[in-house]
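Peer 1: sequence below, structure please.
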Amino acid sequence: MSRSGLALTIGFAAEAVRESAPHIQCVAPRAATPFVADTLHGVGARSLVTGTSPDALAAAGGAEAVVMDLAALSSEWNDAIVATAARLDQAGQPWVLDLTPLGSLPLDRGRVDALLAHRPTIVRVHPEEIGGFSGDGVDAAIVWGESAERVTYGGREVDVPRGSEMLAQIPGVRSAVSALIGACAVMTGPLEASLAGAAWLALASERAEEHARGPASFRTTLIDALWTVRGDEIAEYLKV
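Peer 2: Modelled structure (predicted):
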């Protein structure tokens, strides 16, 4: 895809999220739940943020995209998790796997490999958190770094601005970025969705910082900024 074609697709994906209000389920840590939900509704999507009980995981079949945060999965691991990933794979539903460790505990590579076997659409990973992960053999877009600053897919690599430093003061930002990426994955391919979701929050955060007086006002202003960012502005921000 040409640079201009990529820009058009990214812009379309963001506008399509706002117009069609996709239903996104996020299996995320409890501390992230409020911000993840607010972020999704801030871009016009619908949210269901759950834990990992069998009933909660069964709801994934009714979502248009699913996000699984390994920090939440690790704390409540059960046999239904891998089975849910298998169902998503078989149904062709887009799903995002965020390889976030639970606190300082190392990631369980057996669990990671079991989930990767069911072909997530997009994988988020920080090299410092999972040593030796290169993405080789993984048929997914890889979103690298805590702040989603780089995306690789199909031999292509695109950098993403980090956004405001104030994002570090908001619990649940990493999960929220994954949720936005998941919403965009309903509308377009893995590379475009990863770029659109990551840059959407980064751009909104820079605008929010201009009007914030501290973390509380920044959080509120950020949600409002997400609502007003246009798809073409996201593509321009990425310089694609």
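Peer 1: could you use CA atoms for every contact and neighbour count after this?
Peer 2: Will do.
Peer 1: longest helix in this protein, by residue count?
Peer 2: As assigned by DSSP state H, the longest helix anywhere in the chain is helix 190-209.
Peer 1: what's it packed up against?
Peer 2: In terms of contacts (3 or more C-alpha pairs under 8 Å, 6 or more residues apart in numbering; DSSP states H and E), helix 190-209 is packed against helix 3-20, strand 141-144, strand 150-153, helix 173-185, helix 215-228, helix 231-238.
Peer 1: next, the structure of the following sequence, for comparison with the previous one:
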Amino acid sequence: MTPALLQSVRDAVGEVRSAAPLVQCVTNSVVVNFTANALLAIGAAPAMVDIPEESGVFAAVADAVLINLGTPNAEQRAASVEAVAAARAGGTPWVLDPVAVGVLPVRTALAHRLLDERPSIVRGNPSEILALAGAGAGGRGVDSADGVDDALEGALSLARSTGAVIAVSGAVDLLTDGERVVRIANGDPLLTRITGGGCALGAVLAAFAGAHPDRFEASVAAVAAYTVAAELAARGADGPGSFAVGFLDALASLDGATVAERIVLS
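Peer 2: From the prediction side, this is the model:
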């Protein structure tokens, strides 16, 4: 880990707090509330604008956009395409979270269509990233059937072909822009036992991309902040319920110095 990257992580947390980026979320209906609360806790402003004829209008004024394919009904599919077109036209960073791609045909086709619009960041589990890269058939629904390191070559290939930063989520998170590769070994297993533990990370990635100009640095900082908050919340949790509340509290009280001190990078 270079001192410059560590400093950028420290700075990015403060930049999100001071900028309060407006993050448009076209996201899965199961996680809307938790995602909005996570964004508020980290210092961003959520907006769940996810219907056609409004999503493109809003994307044009948002600081960042999240597209999560967890429950892609017909309206959300149209809204996703509309929002991404507006984001790309305006140079607005946007994040693609390709939930359960590879296994299910409708969202898989949509994910590949959206990839052509060159997302700023793609966040997924190893099986989802491999499926997007054409190197796998997906996992078991929303659960990965592959390890993070199994997805390294696919992530590198996907980053190079799309220009996106690829964030592969797992016990140890892996991030790459096609050249640089960073692993972050923070977090806690309780994140996998609450609804929205992965999906809300996509929104936090969007918030950091909307506040910090370097997308790779923003992604590293976002994942570090999120997983450090999970560690802090787990210390006082009796189970998933108290962890979920404590996690939002930890995100709200987090500062750049704490993230930089606790981050485990390789």
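Peer 1: on that earlier part again, the longest helix of structure 1 against structure 2, how far on average?
Peer 2: Once the two models are superposed, helix 190-209 of structure 1 sits on average 1.1 Å from its counterpart in structure 2 (mean C-alpha distance after the TM-score superposition for structure 1).
Peer 1: how far off centre is that helix?
Peer 2: Averaging C-alpha coordinates over helix 190-209 of structure 1 and over its chain gives two centres that are 10 Å apart (C-alpha atoms, centre = their mean, to the nearest Å).
Peer 1: how about it, which residues of structure 2 does it hit?
Peer 2: Using TM-score structural alignment, helix 190-209 of structure 1 corresponds to residues 215-234 of structure 2.
Peer 1: check what contacts that stretch and list those residues.
Peer 2: 5, 8-10, 12-13, 120-121, 165, 167, 173, 175-177, 182, 184, 186-188, 190-191, 201, 204-205, 208-209, 212, 243, 246-247, 249-251, 254, 259, 262-263 (C-alpha atoms under 8 Å, 6 or more residues apart in numbering).
Peer 1: emit the ChimeraX select command for whichever of the residues you listed are buried.
Peer 2: Buried residues within these, by 16 or more other C-alpha atoms under 10 Å, are selected in ChimeraX with:
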select :5,8,9,10,12,13,120,121,165,167,173,175,176,177,182,184,186,187,188,190,191,201,204,205,208,209,212,243,246,247,249,250,251,254,259,263
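Peer 1: what are the buried residues along stretch 56-70 of structure 2?
Peer 2: 56, 58-60, 62-70.
Peer 1: typed the wrong thing, it's stretch 38-56 of structure 1
Peer 2: Those would be 38-53, for stretch 38-56 of structure 1 by 16+ other C-alpha under 10 Å.
Peer 1: give me the subset of those lying in helices.
Peer 2: 38-42.
Peer 1: go ahead and flag the most central residue of structure 1.
Peer 2: Among the residues of structure 1, the one closest to the centroid is Ser178, at 1.2 Å (C-alpha atoms, centre = their mean).
Peer 1: map that residue across to structure 2 for me.
Peer 2: Ser178 of structure 1 maps onto Gly202 in structure 2, by TM-score structural alignment.
Peer 1: for its match, list the residues it contacts.
Peer 2: By C-alpha under 8 Å, 6+ apart, the neighbours of Gly202 of structure 2 are 66, 68, 95-97, 123.
Peer 1: do that again at 7 Å, thanks
Peer 2: For Gly202 of structure 2, the contact set (C-alpha atoms under 7 Å, 6 or more residues apart in numbering) comprises 66, 95, 97, 123.
Peer 1: now the first one: how far from Ile121 of structure 2?
Peer 2: As for Leu66 of structure 2, its distance to Ile121 of structure 2 is 10 Å (criterion: C-alpha to C-alpha, to the nearest Å).
Peer 1: which neighbours do these two share?
Peer 2: By C-alpha under 7 Å, 6+ apart, Leu66 of structure 2 and Ile121 have these common neighbours: 94-96.
Peer 1: which one (most neighbours) among the residues you listed?
Peer 2: In terms of neighbours by other C-alpha atoms under 10 Å, the shared contacts of Leu66 and Ile121 of structure 2 top out with Trp94 at 31 neighbours.
Peer 1: that one against Ser120, yeah?
Peer 2: Yes. Using C-alpha atoms under 7 Å, Trp94 of structure 2 is in contact with Ser120, at 5.4 Å.
Peer 1: ok, which of the helices and strands packed on helix 190-209 of structure 1 comes nearest Trp77 of structure 1?
Peer 2: Trp77 of structure 1 lies closest, by C-alpha to C-alpha, to one member of those: helix 173-185, at 18.1 Å.
Peer 1: distance between the closest one and the chain's centre?
Peer 2: Here helix 173-185 of structure 1 is found 2 Å from its chain centre; the criterion is C-alpha atoms, centre = their mean.
Peer 1: again, but for stretch 186-195 of structure 1
Peer 2: 10 Å.
Peer 1: can you check stretch 132-145 of structure 1 too?
Peer 2: 15 Å.
Peer 1: neighbouring contacts of it?
Peer 2: Contacts of stretch 132-145 of structure 1 (C-alpha under 7 Å, 6+ apart): 119-127, 150-153, 190-191, 194.
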